[in-house]
Each structure stands twice: as C-alpha cells, then as structure tokens.
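Undergrad: no sequence for this one, just the structure:
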C-alpha cells in the first residue's frame, strides 16, 4: 500500500491497547423523517460524540499515553488543543495518575476549559488559534522537561484514531465510502490508512471548513502550507498548518477533499439533533454537511459511513 510508517499491526495494537478504556461507539443508521441528506444511499453515522470525553480524540490520546514509559508519564504531560485532544490527554493522564498541562487558544469553548479543570488538568489560555497555543506549549515542555503529546502529528495518535475505521468496517463491511472531517489531519490520516489497508477500493472523502482549508490548500500546492488567517467558528478544525506525517498519509489515501461553510455545518448539526437526536458540535457535523450540501457526491445504492466526531450544542438553535 504505502511506505509510510503505519501498518495493520500498528492499528491492531492500538485497538488492543485502548480496549476497555474508551468506548466502542455505536453506528446509527440514519433514517430521515423529513429531509434525506443522501437520497438513494444508505447512511451510517459513527457516533464518536458518545466517547467519555465527547470526541474521537480520546482514542489517539489514550493510545499514546498507554504507550509511554513510566519515566515519561512521571515527568507530566503537556499538549495544545482546540479542546477535544486536551480532554483526551487529561483523560489518559487521569487513568495513569500523572499530571497534565493543557494549552488552549482563546477560541476554545469555556465549557471545555471547565471540564479540563474538573479533571485536574492545569489549563492555560494562550493565543488566538491552536498554532499560537502550541508554540507556547512546546516552549514550556522544553523548559520544564514535560512529555509533549502532539494532537495529530504522532503515529501513535494516528493509529488510535484509525481504530474507528477498524470498528466501522468490522460492523459494516459493506461500507464503500467514508466521509471524515479534517482539522490537523490525525483523524482522517488514521481512518483513511486503516480503511485502505482493509479495503483498497474504499472511497475516502475529507471535509474542511471554507474558512480553514489547510489540507485543501496543501494538496493544491503539493506541499504543506500555512494559512494567513482562520475564518471559521469550528475551532477544532482550524489549524493554520498541518505536518508532514499527516500530509503524506492524506496524500496517499484520501481520494477527495471538499469544503463546507459554517452555515452548512450548522444546518447539518440541526439535522442531527432534530432527525436523529444526536448533539454534535459544528466540527462533528462537518462530514454530514458535505453530503447535505452536495460537496461530497454520494451515489444512489452506495453505503456511506459518516463520522460524527464530536459532541456539542454550538450548532443547535
């Protein structure tokens, strides 16, 4: 498949490592009462919003924390996050009995900062976007010898996120298309790589906000780019740049990248709530928004897996 550094062994090992520590989330078949987002297709929603931290991020973070040595954990953990990865690291740190420091950008919902503090993490708000918070976290990690866990550019994180694809294709091997939201790229890098290892013919569609087209711009340029500005309310999908690991895996395994607007994500979040009783944040509704808007073309008769990647109410009402 690829010379890139992740194999089926890595994904299987991650699945074993996190088993019993995170939830094997259910897949809900979407049956619309009023408006069908994918007429003629079968639509399956993987409910990662039901994870104990409210998002898929707990998979990669837990796999990474459980892979650390006792000495690395004893030094204390540190990361920068739009909120969800920080919650995953705090969750893993709590299980392991080690301290955690989480840097957040100013755009992080206050509810996530409060939850981090309830779990015993030290929370620092720094900078307008994730990249600013990450720069500060890296500086502190170096100064104090803390163990830094990157939210997406770490093979252990990517392998943990890829366990979602293993579960989806084990439960529903007939899935022929996966639609996945993209922030830094850890989720789609893991899901796409694991899915293609299982079924090389499966179609993978990545979804970004129009106001944060990090990977869309990188694919057009043929190399990593740094966006000048971020213009989306979906903060967990809004790094100004990604990393070579993720760019390489996405280039190798993701068939198409599409963009959605904030209003389209909000409409999709409202559909999830009114039609399926699922409370998803804007980023959690991005994949469905791509289908509803027509950006991700879905053929009649296909079986489409959609990852509802995070919980929240910012898109409802």
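TA: Arrived safely. Since the model is a prediction, treat every value here as computed from it, not as a measurement.
Undergrad: Please make it C-alpha for all contacts and neighbour counts, starting now.
TA: Will do.
Undergrad: What distance do you get for residue 228 to residue 239?
TA: 11 Å (C-alpha to C-alpha, to the nearest Å).
Undergrad: typo on my end, residue 171
TA: Per C-alpha to C-alpha, residue 171 is found 32 Å from residue 239.
Undergrad: Which one's more surrounded, these two?
TA: Counted by other C-alpha atoms under 10 Å, residue 171 and residue 239 do not tie: residue 239 has more neighbours, with 25 against 12.
Undergrad: Name the SS class of that one, please.
TA: With DSSP: H, G, I helix; E, B strand; the rest coil as the basis, residue 239 sits in coil.
Undergrad: Quick check: it touching residue 129?
TA: Yes - counting by C-alpha atoms under 8 Å, residue 239 does reach residue 129; the two are 7.1 Å apart.
Undergrad: what touches both of these two?
TA: Counting by C-alpha atoms under 8 Å, 6 or more residues apart in numbering, the shared contacts of residue 239 and residue 129 are residue 230.
Undergrad: Please name the residues that touch residue 83.
TA: 104, 108, 109, 112, 113, 236.
Undergrad: cool, residue 130 as well?
TA: By C-alpha under 8 Å, 6+ apart, the residues touching residue 130 are 80, 81, 82, 104, 105, 238, 239, 240.
Undergrad: tell me the two of those residues that are most distant?
TA: The largest distance within these, taken as C-alpha to C-alpha, falls between 104 and 240 and amounts to 14.7 Å.
Undergrad: got another, please set it beside the one above:
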C-alpha cells in the first residue's frame, strides 16, 4: 500500500502546463531563409509525474476511485505510465502495483517506490509486463480484491484525459499568445499512440470551422517505430495495418511498444483523409534525438528524455525534414507559421546524460550532419 489516507477521490492529479514561446527554436527553424516560424513548447514534462501520461491515467484512476474508494491500481510500464499510475494512486490514497521490464532504469523505479508503489520486474519488454499485469488483476479479482488495471495507452478514459492537452494548446495560443488561428503544425512523439489519439481528439474539439486543420507530425526513433511502420503499411493498403517489431532496439525506451494501438492508426488515417493529407511520420536515429536533447538543455534549462527529444529534433535540424518538406504541407499564409511541440516528458534523463551526449558528439563532429531522417517511410536526401 502507499501513503496512507492523505488522498481524496476528487483530488486533481494533473495540472495545466505552460505553453511558452521558444526564441532559440524559432530562430533555428527559420534559419534556412524560408518562412518565418514561431515555435511554442507545450511543457508537459512539468506535470507532477514528469510526463503527459498523468492526464490520461490520472483521469482513469480518478473516475474509478470515485465509485470504489478502496481500489488497488495495477499498471504495466517501462517508466512514464508507471510513474503516472503510482502518482495518481498516491494522491488518491490507493494501493498500486507497477510491473516493469528489465530495461527500466533504477532511478525511475525508485521514483515509483517513493510514490508508494510495489514495483516488480517482469520480462524484457513492456508487452511481457502487460500480460503479467492483466494476470495479476485477474488473480486479485479472484480473491475479492477490487483492482483497476490501467493500460498505458489504450482506453477511452485514458484518451479523454489526454485530450485536455490539445484543448489547452488552442486556448493558450489564443489567450496567452494572441494567436487566433491556432497552430499550423503540432509535433509529438509516439510510442503506443495514446498521446496522439488524445491530441487529435482535443484538436477536433478546440478547432473552429474557420481554423485550418494543423499538420500533425509524429516522431519516433529507429528501433521503436512500430507506429510509423504501421502507418506506412496502412497508407499503402488504405486500411489500418499493424506492424509488430521483433524487439525494441532504440534507447528511447519510453517509445518501446512492439505493437502500437490499432485505434491510433485508424484515428491517424481518418485525420489524414479529412485534412488533405496533413499528417506525417518522421523517424530518425537515436543520435539525432541525443543531439536535440543536450541542445534543448542548454537553450531552455530543462532536461528531457530521448523519447521527448525526438519531437524537438526536426526543429534543431530543419534542413533534414522541416524545410521544405514539412513546411510545404502546412497552410500557406503571410504571417509567421506557428509550430507547437509537445514536450512530453523528462523522467528518463539526467544532467550526466546530457553532458555525455554533448561530449560524444564532440568526438564525432560530422555525425549529426551525416545522419538522415525518414519522412512518411522514405529517406529524406
């Protein structure tokens, strides 16, 4: 069990995070002499659990806790979802079990335990943990224990919770930045697809008929790109297709679902069809995410993990995919283009890692210049 009776069934477990203008990224992404670009950062790395996951998992657990005060929470996660589940359970005064893969960092497991969670290592990948989590929920039910199994990226309550992020982007652009038309593009990383589905739902609710559909850019690292491969196959077939990875080889382990959500692929296809193909996938080597991560720490004094930095990388290296490829897909207008990046989390990172990334790059000065990104399944040259 966790921290006693301090929680309440109606406790607010996530916050409205800042949307901040980034001068360094705006200048960098406009540096090729093309369109002027204004970049805004949606800082969900500042959530109490350290990532956007608390929106969806917190919503799910809070709803169940209102009707079942003695609920026991069960989560399968390589990190961020487990941290979200353990934080929500702790805030609500509930017990929590988190099943993690062997790749889970000791620091992340310690954070879960600090929230009062029981942490158990199961298997080599998240998929193994998820099977074990469902079995644990069934075993507890057989003993008369009311438990709440929370999927890291599936379930309507999870997606509904994540949808608040998309709605906040439109509200904050209008009320705080004076941008009435909404974003021209939104960039987010994708693992299983829960963030993407919530983002699309929130945008659909927030966007008015007079506002153009933004270009949605999803980013992944090679070796954790089940969603991007699935999208390429689905576009070719004209219907949702799931591509399963044999293993997760990227160090961006928070993206580490060997199979993504079919609903995420379907929602992406639907958005692509309704928005005149304003949907793209970008895949890159880990080293480009590393290069973006340490630059982001230098420029913004915030530390993010690789699974988050992969969404920032297209702006730090605009010649690789942003200009002219992605810019050409955006609504053409006279004003500066507005791009929002979802800074989704920073739990699996440290100042030591940032320094290591920087020093490793110094020993290979041509590395970043030589690396390439894939856009919609094809290598950009």
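TA: Received, thanks. Remember, it's a predicted structure, so these values are computed and weren't measured experimentally.
Undergrad: returning to that earlier point: mind listing which of the contacts of residue 83 of the first structure are in helices?
TA: 112, 113 (DSSP state H).
Undergrad: Same list, the contacts of residue 83 of the first structure, but as a markdown table with distance to residue 199 of the first structure and neighbour count please.
TA: Output for the contacts of residue 83 of the first structure, formatted as a markdown table (distance: C-alpha to C-alpha, whole Å; neighbours: other C-alpha atoms under 10 Å):
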| residue | distance to residue 199 of the first structure | neighbour count |
| --- | --- | --- |
| 104 | 37 | 30 |
| 108 | 37 | 21 |
| 109 | 38 | 15 |
| 112 | 36 | 19 |
| 113 | 39 | 23 |
| 236 | 29 | 24 |
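Undergrad: The contacts of residue 83 of the first structure: which two are farthest apart?
TA: Going by C-alpha to C-alpha, the pair spanning those furthest: 113 and 236, at 13.5 Å.
Undergrad: would you list every one of the helices in the second structure?
TA: Per DSSP H, the second structure carries helices over the ranges 23-29, 53-67, 80-92, 106-114, 126-142, 156-175, 194-206, 226-237, 262-274, 286-300, 306-316, 351-363, 367-370.
Undergrad: now those helices in JSON lines, with distance to residue 187 of the second structure?
TA: Listed next are the helices of the second structure as JSON lines, based on distance: least, C-alpha to C-alpha, whole Å:
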{"stretch": "helix 23-29", "distance to residue 187 of the second structure": "13"}
{"stretch": "helix 53-67", "distance to residue 187 of the second structure": "17"}
{"stretch": "helix 80-92", "distance to residue 187 of the second structure": "19"}
{"stretch": "helix 106-114", "distance to residue 187 of the second structure": "26"}
{"stretch": "helix 126-142", "distance to residue 187 of the second structure": "25"}
{"stretch": "helix 156-175", "distance to residue 187 of the second structure": "12"}
{"stretch": "helix 194-206", "distance to residue 187 of the second structure": "10"}
{"stretch": "helix 226-237", "distance to residue 187 of the second structure": "14"}
{"stretch": "helix 262-274", "distance to residue 187 of the second structure": "14"}
{"stretch": "helix 286-300", "distance to residue 187 of the second structure": "14"}
{"stretch": "helix 306-316", "distance to residue 187 of the second structure": "6"}
{"stretch": "helix 351-363", "distance to residue 187 of the second structure": "22"}
{"stretch": "helix 367-370", "distance to residue 187 of the second structure": "21"}
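Undergrad: Out of these, which gets nearest to residue 149 of the second structure?
TA: Smallest distance to residue 149 of the second structure across these (C-alpha to C-alpha): 6.3 Å, for helix 126-142.
Undergrad: Next, the buried residues of the closest one.
TA: Buried residues in helix 126-142 of the second structure, counted by 16 or more other C-alpha atoms under 10 Å: 126, 127, 128, 129, 130, 132, 133, 134, 136, 137, 138.
Undergrad: again, but for stretch 271-278 of the first structure
TA: Residues 271, 272, 273, 275, 276, 278 are the ones in stretch 271-278 of the first structure that count as buried (16+ other C-alpha under 10 Å).
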